[in-house]
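A.B. asks: what follows is a predicted protein model with its sequence.
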Amino acid sequence: MSRIGFKTIEVPDSVTVTKEGDNITVKGPKGELTRHFDPKIKFEQKDGEITVSRSSESDKALHGTSRANLANMIEGVVNGYKKTLKLIGVGYRAQAQGSKLTLNVGYSHPVVLTAPEGVTVKTPSATDVEVEGISKQDVGQFAAEIRAVRSPEPYKGKGIRYTDENVRRKEGKTGK
């Protein structure tokens, strides 16, 4: 059984955490995040640490999830989150202009994606895409949308993949 919910969350000096009703706002050097939490979960802040508790034994999953979400918010406003994707294939390239990302990945038309607010997209090279932001959920969701445009296929390995992703290759047909 997981004990994530019982771990305390360290709050750095540069971060302020305020609670208004069921909403918690976290302000830090990189920005500000607000999230609604279930009223069954209680948060107590003292001496630079936050303790998360639940009202009943049936809220175990909600307990751990709420604690992880708050810890991710604090981590995001202090350090931020970053996902890096790589385009693999002949002629595959990406170009970022402001919040728009244009992908040429073998379709008859370029695919244009717009980054959500708070997420920045960079293309250090024509085949690399960096997605950065303070919200772990927004960064991960937009990176997944980019990858879904052309998922890596197992035979030639072409497609868009995370840099740390390992694509299992399959053997092709064998001729007689």
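C.D. replies: Thanks, I have the structure now. Numbers count the residues shown, from 1 in each chain.
A.B. asks: all contacts plus neighbour counts: C-alpha atoms, from now on.
C.D. replies: Fine.
A.B. asks: do I have it right that K158 meets G89?
C.D. replies: Yes: with contacts counted by C-alpha atoms under 8 Å, K158 reaches G89, the gap being 5.0 Å.
A.B. asks: mind listing the strands for the chain?
C.D. replies: For the chain, the strands defined by DSSP state E cover 9-10, 16-20, 23-28, 31-36, 41-46, 49-54, 81-88, 93-97, 100-104, 111-114, 119-122, 128-133, 159-162.
A.B. asks: I74: which of those strands is closest?
C.D. replies: strand 23-28 (6.6 Å; C-alpha to C-alpha).
A.B. asks: what's next to that closest one, contact-wise?
C.D. replies: 14-19, 32-37, 73-74, 77-78 (C-alpha atoms under 8 Å, 6 or more residues apart in numbering).
A.B. asks: below is an additional structure, to be compared with the one above:
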Amino acid sequence: MSRIGKKPVELPSGVEATVSGQTIEVKGPKGTRSFKATDDVTFSVENNAITVTPRGKSKRARQQWGMSRSMVENLVTGVTTGFKKELEINGVGYRATMQGDKVLKLALGYSHDVNFEVPEGVTVTAPKQTEIIVEGIDQQLVGQVAANIREWRAPEPYKGKGIKYKGEYIFRKEGKKK
């Protein structure tokens, strides 16, 4: 039995969910999100909570049970509070600025500045020159955009220069010895 799958997902006030076949749609103050599950699970909305149950006792049904419940919980969290990733930039001359709402300009020690196009559904802000905040209602998209920004200059182990997640520990190496 799935420990995660057994728990119902509570719907906060201002959030409503509708089920049509294998698709569940959640509407909240920040927007609307939907998820289409496999035929191995069923959704039911009752008493301000969403419950996910497996169809049958097959291994695949049990696997999809907990995963589908986690996806539904992420939908509810996304439309109520949203998701946020914070990035820090370390290094002399490394900085980030926003040009309008859709272009993040990164100076990362290359011979040219990097212009990062912000995709639809995500907001990127640079409150300081060494901070980047990625926010949105889709957890996967927020994480992917943050990873794509970090990919331009991942932190190196000798001086720690580069873009890292806030609170991330960078394993440091010692330099060459004579």
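C.D. replies: Cool, got the structure. A quick note: this is a predicted structure, and the numbers were derived from the prediction, not measured.
A.B. asks: now tabulate the strands of structure 1 in JSON lines and tack on mean neighbour count.
C.D. replies: Listed next are the strands of structure 1 as JSON lines, based on neighbours: other C-alpha atoms under 10 Å:
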{"stretch": "strand 9-10", "mean neighbour count": "16"}
{"stretch": "strand 16-20", "mean neighbour count": "14"}
{"stretch": "strand 23-28", "mean neighbour count": "18"}
{"stretch": "strand 31-36", "mean neighbour count": "16"}
{"stretch": "strand 41-46", "mean neighbour count": "14"}
{"stretch": "strand 49-54", "mean neighbour count": "18"}
{"stretch": "strand 81-88", "mean neighbour count": "20"}
{"stretch": "strand 93-97", "mean neighbour count": "19"}
{"stretch": "strand 100-104", "mean neighbour count": "18"}
{"stretch": "strand 111-114", "mean neighbour count": "16"}
{"stretch": "strand 119-122", "mean neighbour count": "21"}
{"stretch": "strand 128-133", "mean neighbour count": "22"}
{"stretch": "strand 159-162", "mean neighbour count": "22"}
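A.B. asks: where in structure 2 does the longest helix seen in structure 1 fall?
C.D. replies: Counting by DSSP state H, the longest helix found in structure 1 is helix 60-78. Under TM-score structural alignment, the alignment places helix 60-78 of structure 1 onto residues 62-80 of structure 2.
A.B. asks: trace V90 of structure 1 over to structure 2, please.
C.D. replies: Counting by TM-score structural alignment, V90 of structure 1 corresponds to V92 in structure 2.
A.B. asks: so what corresponds to E117 of structure 1 in structure 2?
C.D. replies: For E117 of structure 1, the residue aligned by TM-score structural alignment is E120.
A.B. asks: ah, wrong one, I meant K136 of structure 1
C.D. replies: Under the alignment (TM-score structural alignment), K136 of structure 1 maps onto Q139 of structure 2.
A.B. asks: with adjacent residues omitted, what lies nearest to the alignment partner in structure 2 of I160 of structure 1?
C.D. replies: With TM-score structural alignment as the criterion, the equivalent of I160 of structure 1 in structure 2 is I163. Computed as C-alpha to C-alpha, 6 or more residues apart in numbering, the closest residue to I163 of structure 2 that is not its neighbour in sequence is I89, at 4.6 Å.
A.B. asks: check R168 of structure 1 too.
C.D. replies: Sequence neighbours aside, P154 is the residue nearest to R168 of structure 1 in space, at 6.1 Å (criterion: C-alpha to C-alpha, 6+ apart).
A.B. asks: any figure for the gap between the one you found and Y92 of structure 1?
C.D. replies: As judged by C-alpha to C-alpha, to the nearest Å, P154 of structure 1 and Y92 of structure 1 stand 17 Å apart.
A.B. asks: go on, L103 of structure 1?
C.D. replies: Taking C-alpha to C-alpha, one finds L103 of structure 1 at 8 Å from Y92 of structure 1.
A.B. asks: equivalent analysis for N79 of structure 1, please.
C.D. replies: For N79 of structure 1, the distance to Y92 of structure 1 - C-alpha to C-alpha - is 31 Å.
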